[in-house]
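K.L.:
here are the coordinates; sequence isn't available:
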């Protein structure tokens, strides 16, 4: 173990008192909401929240996209995110000239992939949703991204995403662990999805996790895996082939690039990873590092591969990238429910139908 990692391990117990303090603050906040002393607003449109208990990448974005694919042909779907690391504030509606700086990389990913979906951002969903519905009254359902702790809005359907590799029952509250609030907060969820599961996860292993989660009677637990789709050309969006003879410069600015790295190493001859912080906006120096790494690699059949989220930020430098005359690909991902996909889909659609019926007769 290197000296830095050893120092972190030795100092970590000192963070435990801070976790107790932070946990007490979150406990009091939740109690005030539960008692109605702080009010939550429910809107006259179906609102589905997708969130998590922990920091870092649990896979919320591909689950939002799963819901978009499920609903977009029957309903006018809108998404609302905070818009992390954007250079705008308040409510902002994506349009033809929008880029990642205006709305954040994940909302920009929705905007690029699903042009018929209404993509919006606002730090305060309580004020953002009325703005959204005022400007787009045709919206039938709102998907709230990363809103499990945003309790000023009471969603009609609360979907909690937990990471298979680090479930909340093995974690601790910040800063000692990565939980944003107490483990018991999972009880607010209507549906729980264990994400990033091994595709071969069998029923007995699933049942053991369900036993550890201890779902309430009203909660259903589902399991999903990440599926890598066919790479597409960064510039044209056309499918690209990746062969066992290819050498890949992987450019990653996401929280957990290891699964994609492992996938590429199974598919390509060699992979060289250039890793940047999560949600990183690429600088001139970064671009030069990427260009030189690609240009100086003296191999045949080489290409640059990046994630969909990174592609939204790299697109802001499209003119520079075109000058490289390099093969640049984007690797899309999807989620696949391991079992019970029809049950999940039906639960979501039944909620929307019931909400709309209640609105009709209220």
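P.N.:
In hand now; what should we look at? Predicted model, so just to flag it, every value in this text is computed and none were measured.

K.L.:
all contacts plus neighbour counts: C-alpha atoms, from now on.
P.N.:
Fine.

K.L.:
show me the contacts for the closest residue to residue 278 other than its chain neighbours.
P.N.:
Distances taken as Cα to Cα, 6 or more residues apart in numbering put residue 254 closest to residue 278, at 4.2 Å, once the chain neighbours are dropped. Counting by Cα atoms under 8 Å, 6 or more residues apart in numbering, residue 254 touches 57, 276, 277, 278, 279, 309, 310.

K.L.:
Kindly recompute the last result at 10 Å.
P.N.:
Going by Cα atoms under 10 Å, 6 or more residues apart in numbering, residue 254 touches 56, 57, 275, 276, 277, 278, 279, 280, 307, 309, 310.

K.L.:
Give me the neighbour count for the fourth one.
P.N.:
If I follow you right, that is residue 276. 17 (other Cα atoms under 10 Å).

K.L.:
Residue 287 is in contact with that one, correct?
P.N.:
No - using Cα atoms under 10 Å, residue 276 is not in contact with residue 287, being 11.6 Å away.

K.L.:
show me where the chain has strands.
P.N.:
47-51, 77-81, 92-93, 118-121, 141-145, 157-163, 191-195, 220-228, 232-233, 247-252, 270-275, 302-307, 328-331, 333-337 (DSSP state E).

K.L.:
Pipe those strands into CSV and attach distance to residue 348 and mean neighbour count per row.
P.N.:
Shown next, in CSV, are the strands of the chain (distance: least, Cα to Cα, whole Å; neighbours: other Cα atoms under 10 Å):
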stretch, distance to residue 348, mean neighbour count
strand 47-51, 9, 25
strand 77-81, 13, 24
strand 92-93, 25, 18
strand 118-121, 19, 26
strand 141-145, 11, 24
strand 157-163, 8, 24
strand 191-195, 10, 24
strand 220-228, 12, 20
strand 232-233, 30, 18
strand 247-252, 33, 24
strand 270-275, 37, 16
strand 302-307, 28, 22
strand 328-331, 28, 24
strand 333-337, 14, 19
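
K.L.:
Comparison target below:
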């Protein structure tokens, strides 16, 4: 049930939703032009503000496209970066210059020659990618569901099981970026952060509610988080951290996060037997400072691991932050996507065909 405050804010939500509806209508009737490109654009987005799991789903898509023989690229807005305009990520960049999520993608896929670009205007970012990397066969758009100036070939809408769009309201009364009717643009909907044992009965009930807002026959898939073994980071002042898989003994631990939804990671760590003695929980995309690390050190005791996310780790790599971490055992827990049932096969069928090798 909406709170009293939500009811009071409803008129503002109606006004905001009306403005966005008018904008979307102009695109729908062709008065505002949506640009297309010579290669397919696969968009991963949502209707809601906050973490619905876009990053691990983008990673799944890129890994699958690589497996199929594509030459994919990733295009993001680069939220939180200190630069402007279209920019190709390079080894000289950082989370500060391209944003934490694009920098995470660059670290994961640079060795596989997957270009990563950031641009507020996605059309300019796509043009830059294709100019600099004509070998690209597909571009994965990270969080461009409301960016109507480009037209995706495949629009993938994510909604979190605990906070589905069909139970939410438009900002500021709720957390939706646009009205629920925006789901009509989706070619497939993925319900994210599900328990791996979510019953088929529950899946059918959720899918029925989703399909009240989508076009007929739009598939509704379900995904869960799969947590990989920890990666140890051993930062030393003036040196790059070394990452490796480790096995940790459950016990007391600290947690440092600056993401929208840290709850699933904390729950996973507690399920593994870790007692989180302190959780330094900062807002999404928060720029950590040496003082934040020093404050965490005050709560640390020898032998306690300090966990953080892969995305947060990208913002802990500046020289001053690496220096502040000396002697502290930081670990990341890689998060990947596991589809329930035949979901992965269903999504693969929607992807563009593998490129034909040159004769």
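P.N.:
That came through fine. Because the structure is predicted, anything quoted here is derived from the model rather than measured.

K.L.:
Onto which residues of the first structure does stretch 49-59 of the second structure map?
P.N.:
Counting by TM-score structural alignment, stretch 49-59 of the second structure lines up with residues 55-65 of the first structure.

K.L.:
Could you do stretch 257-269 of the second structure as well?
P.N.:
Going by TM-score structural alignment: stretch 257-269 of the second structure matches residues 252-264.

K.L.:
in that stretch, what's buried?
P.N.:
252, 253, 254, 257, 260, 261, 264 (16 or more other Cα atoms under 10 Å).

K.L.:
Dump the residues you listed to CSV, plus distance to residue 62 of the first structure.
P.N.:
Putting these into CSV (distance: Cα to Cα, whole Å) gives the following:
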residue, distance to residue 62 of the first structure
252, 17
253, 16
254, 13
257, 15
260, 14
261, 18
264, 19
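
K.L.:
So which of those residues sit within helices?
P.N.:
Mapping these onto helices (DSSP state H) picks out 260, 261, 264.

K.L.:
I'd guessed the second one sits against residue 228; true?
P.N.:
No - applying Cα under 10 Å, one finds residue 261 of the first structure not in contact with residue 228, separated by 11.5 Å.

K.L.:
I'd like to know how far the alignment partner in the second structure of residue 149 of the first structure sits from residue 42 of the second structure.
P.N.:
Here residue 149 of the first structure is matched to residue 146 in the second structure, going by TM-score structural alignment. With the distance defined as Cα to Cα, to the nearest Å, residue 146 of the second structure ends up 14 Å from residue 42 of the second structure.

K.L.:
Same question for residue 83 of the second structure.
P.N.:
Taken as Cα to Cα, the span from residue 83 of the second structure to residue 42 of the second structure is 25 Å.

K.L.:
same thing with residue 169 of the second structure?
P.N.:
26 Å.

K.L.:
hang on, the earlier thing: show me which residues of the match of stretch 49-59 of the second structure are buried.
P.N.:
Buried residues in stretch 55-65 of the first structure, counted by 16+ other Cα under 10 Å: 58, 59, 60, 61, 62, 63, 64, 65.

K.L.:
Endpoints of it, how far apart?
P.N.:
20 Å.

K.L.:
rewinding a little: which one of the strands of the first structure lies closest to residue 292 of the first structure?
P.N.:
strand 247-252 (10.7 Å; Cα to Cα).

K.L.:
What is the mean deviation of that closest one from its aligned residues in the second structure?
P.N.:
Overlaying the second structure shows strand 247-252 of the first structure at a mean distance of 0.9 Å from the equivalent residues (mean Cα distance after the TM-score superposition for the first structure).

K.L.:
And the furthest pair within the buried residues of stretch 55-65 of the first structure?
P.N.:
58 and 65 (14.0 Å).

K.L.:
Just the ones of the contacts of residue 254 of the first structure in helices?
P.N.:
Going by DSSP H, the helices hold 309, 310 from the contacts of residue 254 of the first structure.
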